[in-house]
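Colleague: Provided below for reference: sequence and predicted model.
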Amino acid sequence: MPSMDCSTRRLAADEIAEINRTHLVDTPLRPADLLFMFGTREDVALRVDVAAKLWREGFFRWSIVSGGVTPGSEQSECTIIKAAMVAAGIPQDLVLEEHHAMNTGENVIFSLPIIDAALGLQNIRSVICLGNTWTARRYPMTLHRHWPQVEKMLLTVDSFAIPRALWHTDVEFRRRVLHEWDKIEPYKARGFIAEWPEA
């Protein structure tokens, strides 16, 4: 039997509240050693604007951009995003590159050896994860599964006109959030992600 369409699934108020409380979170930010830019085709300019603002305000020392070539493009997400970051004023030699990842797990798994070779994982104590609002805590949960030692912060962006807490009132925003929310428990069970923040 096919699963119910995320955009039409009935939602109880308590599930909406739980998603707002536990999934769609941003953490307090403080200066970090590394900004982890997860690849995307959505809202690239917005994400880069946020990264450039963080750079100007001294919130990270290095960055890594991770993302492979997606259908319809000849360039990797990493190539596109890094070029935009450099154009926005972030020094290119401070932005590490990972060009092969096709999902969030690969973003982390493929990036860790690159970070280690360039900087030494032991020298990175804190990371800001920057990505799409709807993917939300799955970024640091994936990072926590593979790199538990480092402190993780989360900042997410989107271009929807409505407030984040009202995501369920927009058909496309709702579809994206529920698509990611429905992955959390199965991914935890399969060991793809780890609970974060830890209780």
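Modeller: That came through, no problem.

Colleague: when you work out contacts or count neighbours from here on, use the C-alpha atoms and nothing else.
Modeller: Noted.

Colleague: in stretch 27-46, what's buried?
Modeller: 31-40, 44 (16 or more other CA atoms under 10 Å).

Colleague: cool, and stretch 170-177?
Modeller: For stretch 170-177, the neighbour count (16+ other CA under 10 Å) marks 173-177 as buried.

Colleague: would you map the helices across the chain?
Modeller: 13-18, 44-56, 77-87, 104-119, 138-146, 171-181, 184-189 (DSSP state H).

Colleague: which one of the ones you listed lies closest to Val157?
Modeller: helix 44-56 (6.5 Å; CA to CA).

Colleague: can you give me the buried ones in that closest one?
Modeller: Neighbour-count burial for helix 44-56 [16+ other CA under 10 Å]: 44, 47-48, 50-52, 54-55.

Colleague: list the helices and strands that helix packs on?
Modeller: Judged by 3 or more CA pairs under 8 Å, 6 or more residues apart in numbering; DSSP states H and E, helix 44-56 is in contact with helix 77-87, strand 126-132.

Colleague: save these as JSON lines, and put in mean neighbour count and distance to Glu198 too.
Modeller: Output for the helices and strands packed on helix 44-56, formatted as JSON lines (neighbours: other CA atoms under 10 Å; distance: least, CA to CA, whole Å):
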{"stretch": "helix 77-87", "mean neighbour count": "20", "distance to Glu198": "30"}
{"stretch": "strand 126-132", "mean neighbour count": "23", "distance to Glu198": "16"}
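
Colleague: comparison target below:
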Amino acid sequence: MLISQFDPENLLPNHIDSILFNNLVDDGSKGDVIFVFGSQKSLKYRVPEAINLYKQNRASRILFSGGHQWQGQSDVEAKMMKEEAIKQGIPEEHILIEPISKYTKENVLFSLELLDSSIGLTNVKRILIVTTAYHMRRCHLTMMTLLPNSISYTFCPVNDESTRRDTWFTNEIGTARVREECKKLITYIRNNHLMDFDVELS
């Protein structure tokens, strides 16, 4: 069923599960760059995953994207993530940062320019996407919409405390977040901001 065909005001739990989580698991492939989307808690959840992927030789570069400066942090997301990665032994020359973007579409658009100038888009065949599990579908569709069709993707989702696939429906924060995320996806697709996608119903 196409995502655009779902009714955003009447989503059943299996609809949410299908839209946000189906078939978004790590296939173990190696890639050219590990792309990390910033967030308020990216240092806690996303950076460790990126570091693990790098140390497993899954890709030779990490790109940290995000221009928000959250309360209690001394700099914007991308720079904070880079700083932590260096502390954990990642060579600085293997890190790219995009420190301006404020939301998912900008993450991809601004990083596109960075990838082209630093690596060359023609040299990027596969991107390993690191973000929270419930955010992965939007990141993937944004990349598919804006980046060249020649690029393939591997999903490397991480779990936070409230929006795991197996627990979001057990708490109010998780339920609200995943419902809002589904509504965003459906709206963006219907408004032609993202390509539509056929998901298998759970």
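Modeller: On my side now, so go ahead. Remember, predicted model here, so these are calculated numbers, not experimental data.

Colleague: give me the TM-score for these two chains.
Modeller: Put the two chains on top of each other and the TM-score (TM-score structural alignment, normalised by the length of the first structure) is 0.85; 189 aligned residues with a CA RMSD of 2.4 Å.

Colleague: which of the buried residues of stretch 27-46 of the first structure fall in strands?
Modeller: 32-38 (DSSP state E).

Colleague: how about those residues in CSV, adding distance to Tyr187 of the first structure?
Modeller: Listed next are these as CSV, based on distance: CA to CA, whole Å:
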residue, distance to Tyr187 of the first structure
Ala32, 27
Asp33, 28
Leu34, 25
Leu35, 24
Phe36, 21
Met37, 21
Phe38, 18
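
Colleague: between those, which is nearest Phe160 of the first structure?
Modeller: The closest of these, once distances to Phe160 of the first structure are taken by CA to CA, is Phe38, at 19.0 Å.

Colleague: might one say that that closest one is in contact with Asn107?
Modeller: Yes: if you go by CA atoms under 8 Å, Phe38 of the first structure and Asn107 touch, sitting 6.7 Å apart.

Colleague: quick check, central residue of the second structure?
Modeller: Compute the mean C-alpha point of the second structure, and by CA atoms, centre = their mean the closest residue is Thr131, 3.7 Å away.

Colleague: the helices and strands packed on helix 44-56 of the first structure: which one's closest to Pro71 of the first structure?
Modeller: Closest among these, using CA to CA: helix 77-87, at 10.7 Å.

Colleague: now do the closest one: everything it contacts.
Modeller: Helix 77-87 of the first structure is contacted by residues 39-41, 44-45, 48-49, 51-52, 65-70, 92, 95, 97-99 when judged by CA atoms under 8 Å, 6 or more residues apart in numbering.

Colleague: next, the angle from that helix to strand 32-38.
Modeller: For helix 77-87 of the first structure against strand 32-38, the angle by axes from the mean of the first three to the mean of the last three CA atoms, to 10 degrees is 130 degrees.

Colleague: helix 77-87 of the first structure vs the second structure, average distance?
Modeller: Average distance, helix 77-87 of the first structure versus aligned residues of the second structure after superposition (mean CA distance after the TM-score superposition for the first structure): 0.9 Å.

Colleague: now find how far off-centre that helix is within its chain.
Modeller: Here helix 77-87 of the first structure shows a centroid-to-chain-centroid distance of 16 Å under the convention CA atoms, centre = their mean, to the nearest Å.

Colleague: kindly report the same for stretch 113-125 of the second structure.
Modeller: 18 Å.

Colleague: and stretch 147-157 of the first structure, by the same measure?
Modeller: With CA atoms, centre = their mean, you get 9 Å for stretch 147-157 of the first structure.

Colleague: how about stretch 125-142 of the first structure?
Modeller: The answer for stretch 125-142 of the first structure is 4 Å, by CA atoms, centre = their mean.

Colleague: correct me, but Arg47 of the first structure touches Val157?
Modeller: Yes: counting by CA under 8 Å, Arg47 of the first structure touches Val157, with 6.5 Å between them.

Colleague: common neighbours of these two, please.
Modeller: 130-131.

Colleague: sorry, back to before: same list (the buried residues of stretch 27-46 of the first structure) but as CSV, adding distance to Arg138 of the first structure.
Modeller: Shown next, in CSV, are the buried residues of stretch 27-46 of the first structure (distance: CA to CA, whole Å):
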residue, distance to Arg138 of the first structure
Pro31, 21
Ala32, 19
Asp33, 20
Leu34, 18
Leu35, 16
Phe36, 13
Met37, 14
Phe38, 11
Gly39, 14
Thr40, 14
Val44, 19
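
Colleague: of the residues you listed, closest to Arg137 of the first structure?
Modeller: Distance to Arg137 of the first structure across those (CA to CA) is lowest for Phe38, with 12.5 Å.

Colleague: residue contacts, Glu180 of the first structure?
Modeller: Per CA under 8 Å, 6+ apart, neighbours of Glu180 of the first structure: 134-135, 138.
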